[in-house]
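Novice: Okay, sequence plus prediction incoming.
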Amino acid sequence: MSYLAAEYQGKQDLAIVERKFKEIKGSDVLIRIESATICGTDVHILAGEHFAKAPVVIGHEFAGYVEAIGQDVSTIQVGDLVTVEPHIFCGNCKFCRIGKEHLCLNKLAFGVHLDGGFAQYCVVPERTVYKVPQGMSADVAALTENVGCCLHGVDRLDVKQGDHAIILGGGFVGIVLAELIRLRGASKVIVSEPNQIRRDMLLRRGFITIDPLNENLVEKVSSITNGLGADIIVEAAGRPDTAKQCVDLVGRGGTIMFFGVVPPSHSIEISPNDIFKRELTILGSAINPYSHHRSLEIMDSLHLDELVTHKFPLSRIDEAFEAARKGVGIKVAIHPNSTGGTSE
């Protein structure tokens, strides 16, 4: 017996291959993948800008139905719709032992080191599996890890009521971050995004938007914030040019968070004296520690169904990645066990 999977083979090469089922035992959970969404990290992997241990099935945002379980599994049953927290931590390094598993020195990730979700089936350990609440679609459930990353980022920001926040990049994570920051009490949430489709979605959700291609971003932000600059800046586009803009947009005593995955080969210059004089705080935010369960609890309030704008079968994964790269929608999903066409 075999199943189909999209295997990253290195050198920007992705191929549909047949994989053989392995024996399910112990704490193993076999999932029939219903939906797997494309993340910016997946795009970076195929562009050669992010590490993946080839050959490996990429895709770390996925949900599906439990097909089989090992004899030690007790928290889920065959037929359950589940989502996967796609990391395995060693449990023994310093960071695992002080409650910072996401900084684990020996961390492994599905879709990077281990086979992930762009396949008809995937086997994961029970501890990474979460049962999906009643009524939640598989497309939304696949987004749980991504929402968890956003929750962790907003936790680190420590948003105060009345803050002015700017998000650079209005893709899926930009929209979710905007929603979460507003829920935390920010009085103005501004999103800079060149894509008209994404700006329209943000406007419908009640956010202030800026088109950085046709408006002067620094002047517009200065006007909105009465010349004071923003209290919070989040770089959510993963681009060197937007990363460089952060210091120009943040106000005194403000916080900059680098959330987007800027390719490791790029760097920016920041004046230590500027950080000193203005008492700036600069943060990073990595993955989603202890937030998967919280994500499932809050996702209904974020209205995520409308953000999954494109859906493709596994056989058309190249088209799906092209749509993600071009930003023609917001979130692109792969339905590995479907033969249907794309929907927009």
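Specialist: All right, it came through fine.

Novice: C-alpha from now on. contacts and neighbour counts both.
Specialist: Noted.

Novice: ok, Val173 to Gly260 distance?
Specialist: In this view, Val173 and Gly260 are 9 Å apart by C-alpha to C-alpha, to the nearest Å.

Novice: if I look at these two, which residues touch both of them?
Specialist: Ala236 (C-alpha atoms under 8 Å, 6 or more residues apart in numbering).

Novice: residues in contact with the spatially most central residue of the chain?
Specialist: Nearest to the mean C-alpha position of the chain, counting by C-alpha atoms, centre = their mean, stands Asn146 at 3.4 Å. Taking C-alpha under 8 Å, 6+ apart, we find Asn146 in contact with Glu61, Val173, Asn288.

Novice: Quick check: the first one touching Thr37?
Specialist: I take that to be Glu61. Yes. Counting by C-alpha atoms under 8 Å, Glu61 does reach Thr37; the two are 5.5 Å apart.

Novice: shared neighbours, those two?
Specialist: Joint contacts of Glu61 and Thr37 (C-alpha under 8 Å, 6+ apart) are Ala142, Leu143.

Novice: sorry, back to before: now list the buried members of the contacts of Asn146.
Specialist: Among the contacts of Asn146, those buried by neighbour count (16 or more other C-alpha atoms under 10 Å) are Glu61, Val173, Asn288.

Novice: Take this one as well and set it beside the first:
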Amino acid sequence: MPQPLAGWVRVRVRAVGICGTDIPIFEGIRPVPYPLIPGHEFAGEIDALGPGVTDWQTGDRVAVGLVIGCGACPACYRGQENLCPRITEIGIHINGAFAEYVLAPTKTLHRLPDHLSFADGASVDPLASSYRGIRRLNLQPCDDVAIFGLGPIGLYALQAVRAHGVRRVIAITPRRGLRGEIAHRVGADAVIESAACGDLTEAVRAANRGALPSVVIEATGKPSVFADLYRTAAPGARVLLLGIFHERGMFDPAQIIRRELRVEGSFCYTWDDFEASLDLIARGQVRTAPVITHTLSLSHMAEALERIHRREAVKVILEP
């Protein structure tokens, strides 16, 4: 069993989610150090304390962020550890939580309120991954928002923009199915099936009372969506890219220039983003239950991956 170093703890994993970025690791598309135990969306109980740890006790319930900044660079000093040039990520650069126990430094820990489940705690990571970018959009009550992609990131982004009190939210997915149904349940005013609607721009206009949205959020990770993102954005709109892209894409920059679109990327999250996202769940402004479609034992990982590949599952939580 791994022993925690100074300033680290050992966490007994109670719930861990399968992230879309775990799939390319399993498939060998995303380069990672080997051997590696993936898994970075997790919560559990502190099982052992490393030397010098005084602010935590064994038995404390925690949700854990994956980002470990070096603590000494300008980005870390600004509280932007997600931009640290020497960033280390649990489950990507070092062993993660697809296991009974995982090691984590105390600076990644967040106290999990008693009224939240471990599955709630394991759901903070995907929410925080969307919420970081959404906080920077400076959303207003007059904003209309279109969201491309209804995986966990998109569905949590949908709820996060709703929590900001925007006027209207339009969810866009390739085809009819479970994801669109969940989008309706968590607050979408309209769900558009892009493969069946013909002219997507006109479908978005029709769903938004004749106007194009002032905010467009990408949560697909697919370069092929770029053209639709820019075509469906109103002149002067903000376009937020949340997806992690594992392939290169091409797009027409003229759309951005002529329509004065403000395109912004958002990578991962900071400690503050994670804490704010945990608070959204704790206050009931974001619901995890509709997004979590399957809960399985960790020993059923193969079944979980099959369900994801067949698009039968949206978010799978595994319990070691």
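Specialist: Everything's here; your move. For clarity, every value in this text was computed on a predicted model and none was experimentally measured.

Novice: so Asp60 of structure 2 makes contact with Ile46?
Specialist: Yes. In this structure, Asp60 of structure 2 is within contact of Ile46 by C-alpha under 8 Å, at 5.4 Å.

Novice: quick one, which of these two is more surrounded?
Specialist: Taking other C-alpha atoms under 10 Å, Asp60 of structure 2 and Ile46 do not tie; Ile46 has more neighbours (23 against 15).

Novice: Residue in structure 1 paired with that one?
Specialist: In structure 1, the residue matched to Ile46 of structure 2 (TM-score structural alignment) is Val66.

Novice: Could you check how far that match is from Gly59 of structure 1?
Specialist: Using C-alpha to C-alpha, we find Val66 of structure 1 at a distance of 18 Å from Gly59 of structure 1.

Novice: Are we agreed that Val124 of structure 1 is in a helix?
Specialist: No. The assignment for Val124 of structure 1, made by DSSP: H, G, I helix; E, B strand; the rest coil, is strand rather than a helix.

Novice: what residue of structure 2 matches up with it?
Specialist: Aligning on TM-score structural alignment places Val124 of structure 1 opposite Ala104 in structure 2.

Novice: burial of that match, as a residue count?
Specialist: Ala104 of structure 2, neighbours per other C-alpha under 10 Å, totals 26.

Novice: That one against Val9, yeah?
Specialist: Yes. Counting by C-alpha under 8 Å, Ala104 of structure 2 touches Val9, with 5.6 Å between them.

Novice: aligned partner of Val9 of structure 2 in structure 1?
Specialist: So, by TM-score structural alignment, Val9 of structure 2 is matched to Val29.

Novice: Ok, Ala160 of structure 2 next?
Specialist: Checking TM-score structural alignment: Ala160 of structure 2 goes with Leu180.

Novice: if I read this right, that match contacts Leu151, doesn't it?
Specialist: Yes. Using C-alpha under 8 Å, Leu180 of structure 1 makes contact with Leu151 at a distance of 7.3 Å.

Novice: between those two, which one's more packed in?
Specialist: Set Leu180 of structure 1 next to Leu151 and count neighbours by other C-alpha under 10 Å: Leu151 wins out with 26 against 21.

Novice: which residues does the closest residue to that one other than its chain neighbours contact?
Specialist: In this structure, Leu151 of structure 1 finds its nearest non-sequential neighbour in Ser291, 6.8 Å apart by C-alpha to C-alpha, 6 or more residues apart in numbering. Applying C-alpha under 8 Å, 6+ apart to Ser291 of structure 1 gives the contacts Gly148, Cys149, Leu151, His152.

Novice: how about the aligned residue in structure 2 for Ser291 of structure 1, secondary structure?
Specialist: Alignment note (TM-score structural alignment): Ser291 of structure 1 maps to Asp273 of structure 2. In three-state terms, and counting by three-state DSSP, Asp273 of structure 2 is helix.

Novice: Roughly how far does Asp273 of structure 2 sit from Thr108 of structure 2?
Specialist: Asp273 of structure 2 is 12 Å from Thr108 of structure 2, where distance means C-alpha to C-alpha.

Novice: Arg175 of structure 2 now?
Specialist: Here Arg175 of structure 2 is placed at a distance of 38 Å from Thr108 of structure 2 (C-alpha to C-alpha).

Novice: Kindly report the same for Glu181 of structure 2.
Specialist: From Glu181 of structure 2 to Thr108 of structure 2 the distance is 34 Å (C-alpha to C-alpha).
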